[in-house]
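Asker: Have a look; sequence and predicted model below, questions after that.
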Amino acid sequence: MKIKEIISHLEAMAPLAYAEDFDNVGLLAGNAEAEATGVLVCHDALETVIDEAIAKKCNMVVCFHPILFSGLKKITGKTYVEWSVIKAIKNDIAIYAVHTALDNHKEGVNKIMCNALGLNNTKVLVPKDNFITKLVTYTIPENAVKLRNALFDAGAGQIGNYENCSFNSQGIGTYQGNAGSDPVMGNVGEFVEAKEVKIEVTFEKHLEGKILKALFQNHIYEEVAYELYGLKNSHQNIGLGMTGEFEVPMDEMQFLGLVRDKMQTGGIRHTAFTGKKIKKVAVLGGSGAFAIKNAIASGADAYLTADLKYHNFYEAEGKLLLADIGHYESERYTKNYIVDYLTKKMPNFAIILSEENTNPVKYF
């Protein structure tokens, strides 16, 4: 198996287009055409993890956090990032990062947190904007069903929990082919009026190439008339953070105890108790101070995230219980999810969970 085949599974799990613009995801080092000997899945691709990959004969490391984030101008071995990259390159080890591509996935980091805590009725907390494109095209009635189904098969027409969604209307199309034309209906130079079906579908913008290929391959016309529009609608199934609900509400102390045990945190920093029962919870793995207002707007009784600064705690304004459970802790089960996913896709290939604890924060 080549590394590029493993990458195809990873990109199906966490499409690179889902990642935030500031992020650096995908293949960070290595040759995608190389034969893979094994995959080591970790949280951070530190030098100790590269050593572990060498010892376990894995020439691909799949990490959550990208070891290369803001770029390198020099590679001299003076920083922990440079040490890791140098050792990986010397030993022909590929490094692939998923990070916010998996953060934004509806089954990704935040759903994993919700599952660990036993939360139900999950919804995305901060839906992704400017991610939906609309296609409008026109064809004759005899071609409409075939064309529409091909667009569905390519990924168009997915809206929330519904698929194969489209809008179809009928009208009259006109055309007149010149001397170089080869019209499907009518003759060269003839003015034609024909019944047409207008088909409208939406799709995630990264699927545009696939959608247009399906359009051109299945459309009956010599010249395909189509329009593409970028929509401002938020994508309800892609985005950062998530909300969920407990079946049975609990008091705040009981809730924090559950969080401590399930997320295995060494300590929780939190705001003063509000006195409310905890029923609805918002979560956002990693640094989530920016979404405090979203958590409040969602009606959550508590918000779990990490990397909160002193003044961030004031932003709760007594409206919810705000808790910082630690960056690593909030994402701790992500690597297990990746291992399980790849193992199901490649049951006869070596997918290994790293034994290295790369959390740089220690508790006394």
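Answerer: Alright, I've got the coordinates.

Asker: From now on I want contacts and neighbour counts done on CA atoms only, so please keep to that.
Answerer: OK.

Asker: can you count the residues close to N187?
Answerer: One way to gauge burial is a neighbour count; for N187, by other C-alpha atoms under 10 Å, it gives 15.

Asker: Could you confirm it falls within a helix?
Answerer: No: read with DSSP: H, G, I helix; E, B strand; the rest coil, N187 is coil and lies in no helix.

Asker: Look up the closest residue to it, ignoring the ones flanking it.
Answerer: What sits nearest to N187 in space, not counting adjacent residues and going by C-alpha to C-alpha, 6 or more residues apart in numbering, is G177, at 7.5 Å.

Asker: who's in contact with that neighbour?
Answerer: Listed by C-alpha atoms under 8 Å, 6 or more residues apart in numbering, the contact set of G177 reads 183, 187-191.

Asker: Next up, a structure to set beside the first:
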Amino acid sequence: MIIKDVTNYLEKLAPLNYAEDFDNVGLLVGNYNTTVTGVLVTLDTLEETIDEAIANKCNLIISFHPIIFGGLKKLNGNSYVERVVLKAIKNDIAIYATHTALDNSKNGVSAKMCEVLGLENYKILIPKKGIIKKLTTYVPLTNADELRAALFSANAGNIGNYDNCSFNTDGIGTYKGNEDSNPTLGEKGKNHSEKETQISVIFESKNKASILKALQKNHPYEEVAYEIVTTENVHQNIGMGMIGELPTAMNEIEFLLYLKKTMKTDCVRHSNFINKKIKKVAVLGGSGSFAISNAKRAGADAYVSADFKYHEFFKAENKILLADIGHYESEQFTKNLLVDYLTKKFSNFAVILSEKSTNPIYYI
């Protein structure tokens, strides 16, 4: 197995195009063609993480957070980031990060929080925009069925619980090839009219390459006319955060104590009590203050995330219980998620869960 085999499988769970624009995901250090001797899964990559990988004979680290976030202008060991990268390179250890690609996955970070908390019937809190594209092309009537089938096979035309979806309009296409052309229908240098079908299909952006390949391979024309646009549709199965329900409603103190125990945190910072039962709960791993209004609009009784600032607790406005359990604590079970996922696929090398806590925050 080479690194590319592992990352290709991992990207079925967390496609890189799911990541936010500000993020830095994918293979940060190393070569995709390197043979894998073992995989170490961690939340963060620190110098001690590299040591752990060396001790376990792992030459690939799958890290949730990217060690390289902004640009590196120098590599002389003056910061912990530079020292980690230098040590990884020196010891031929590759580093791959998933971060917001996994955050936006239906079965990613927030889904794991729901699982740990025992939430039921959970769904995406903030469906992601910009993922749904639309392809429109034009093909001779006699070739329309064949081309549509090829596009569907390449994962075009999937809408929620439906597949093989398209919109079709028949019309007349016109063209005239120059002396270097080789038209499939008609003659070069002469105006030609052809009965054609306009086919429109939507698709996830991650499938763009395979869909264009299917289009070019199965379209009869020498020059294929098509256009791709980004739609305003949101993808209900891709996005940040989750919202679900507790099996049994709890009062606020019961819920916070349950949260503290289940999420293994030494501190829960919370907003003022609102004297209501907690049944519907929204969660979001990592820094989640941006989604407070989304949790309120979704009717959540409580919102569990991390890194809330002082003034952001006022946004509860006596309508929701805000609970900050800590950044590391909200994402800590992500390692287990990744190990379980990779172990199901790969048995010819070790997939090891890092035993090191990389939490930089301590409580007294």
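Answerer: Done, it's in. Because the structure is a prediction, the values reported are computed rather than measured.

Asker: Now compute the TM-score of the two chains, please.
Answerer: The TM-score (TM-score structural alignment, normalised by the length of the first structure) is 0.94; 364 aligned residues with a C-alpha RMSD of 1.8 Å.

Asker: what's the counterpart of T142 of the second structure in the first structure?
Answerer: Using TM-score structural alignment, the partner of T142 of the second structure in the first structure is E142.

Asker: Next, work out how far apart T137 of the second structure and Y162 of the second structure are.
Answerer: In this view, T137 of the second structure and Y162 of the second structure are 21 Å apart by C-alpha to C-alpha, to the nearest Å.

Asker: Show me which of these two is the more surrounded one.
Answerer: Here T137 of the second structure and Y162 are set side by side on neighbour count (other C-alpha under 10 Å), and the busier one is T137, at 19 against 8.

Asker: ok, for the residue nearest the centre of the second structure, nearest residue in space, not its chain neighbours?
Answerer: By C-alpha atoms, centre = their mean, the second structure has its centre lying nearest to A101, at 2.8 Å. The shortest distance from A101 of the second structure to any non-neighbouring residue, by C-alpha to C-alpha, 6+ apart, is to A19 (3.9 Å).

Asker: Give the aligned equivalent of the one you found in the first structure.
Answerer: A19 of the second structure is assigned A19 in the first structure as its aligned equivalent, the criterion being TM-score structural alignment.

Asker: what's the helix or strand for K213 of the first structure?
Answerer: Assigned by DSSP states H and E, K213 of the first structure belongs to helix 208-218.

Asker: Summarise which helices and strands that helix is packed against.
Answerer: Here helix 208-218 of the first structure touches helix 141-153, going by 3 or more C-alpha pairs under 8 Å, 6 or more residues apart in numbering; DSSP states H and E.

Asker: residues making contact with the helix it packs on?
Answerer: When contacts are taken as C-alpha under 8 Å, 6+ apart, the neighbours of helix 141-153 of the first structure outside the stretch itself are 157, 163-164, 195-197, 199, 211, 214-215, 218-220.

Asker: buried stuff in stretch 252-269 of the first structure?
Answerer: 252, 255-256, 258-260, 263, 265, 268 (16 or more other C-alpha atoms under 10 Å).

Asker: Start from the N-terminal end of the first structure and give the helices.
Answerer: Along the first structure, the segments classed as helices by DSSP state H run 3-13, 47-55, 80-90, 99-103, 109-117, 141-153, 208-218, 252-263, 292-297, 327-330, 334-345.

Asker: would you turn those helices into TSV with distance to E33 of the first structure?
Answerer: Shown next, in TSV, are the helices of the first structure (distance: least, C-alpha to C-alpha, whole Å):
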stretch	distance to E33 of the first structure
helix 3-13	6
helix 47-55	19
helix 80-90	15
helix 99-103	23
helix 109-117	29
helix 141-153	29
helix 208-218	23
helix 252-263	38
helix 292-297	43
helix 327-330	32
helix 334-345	19
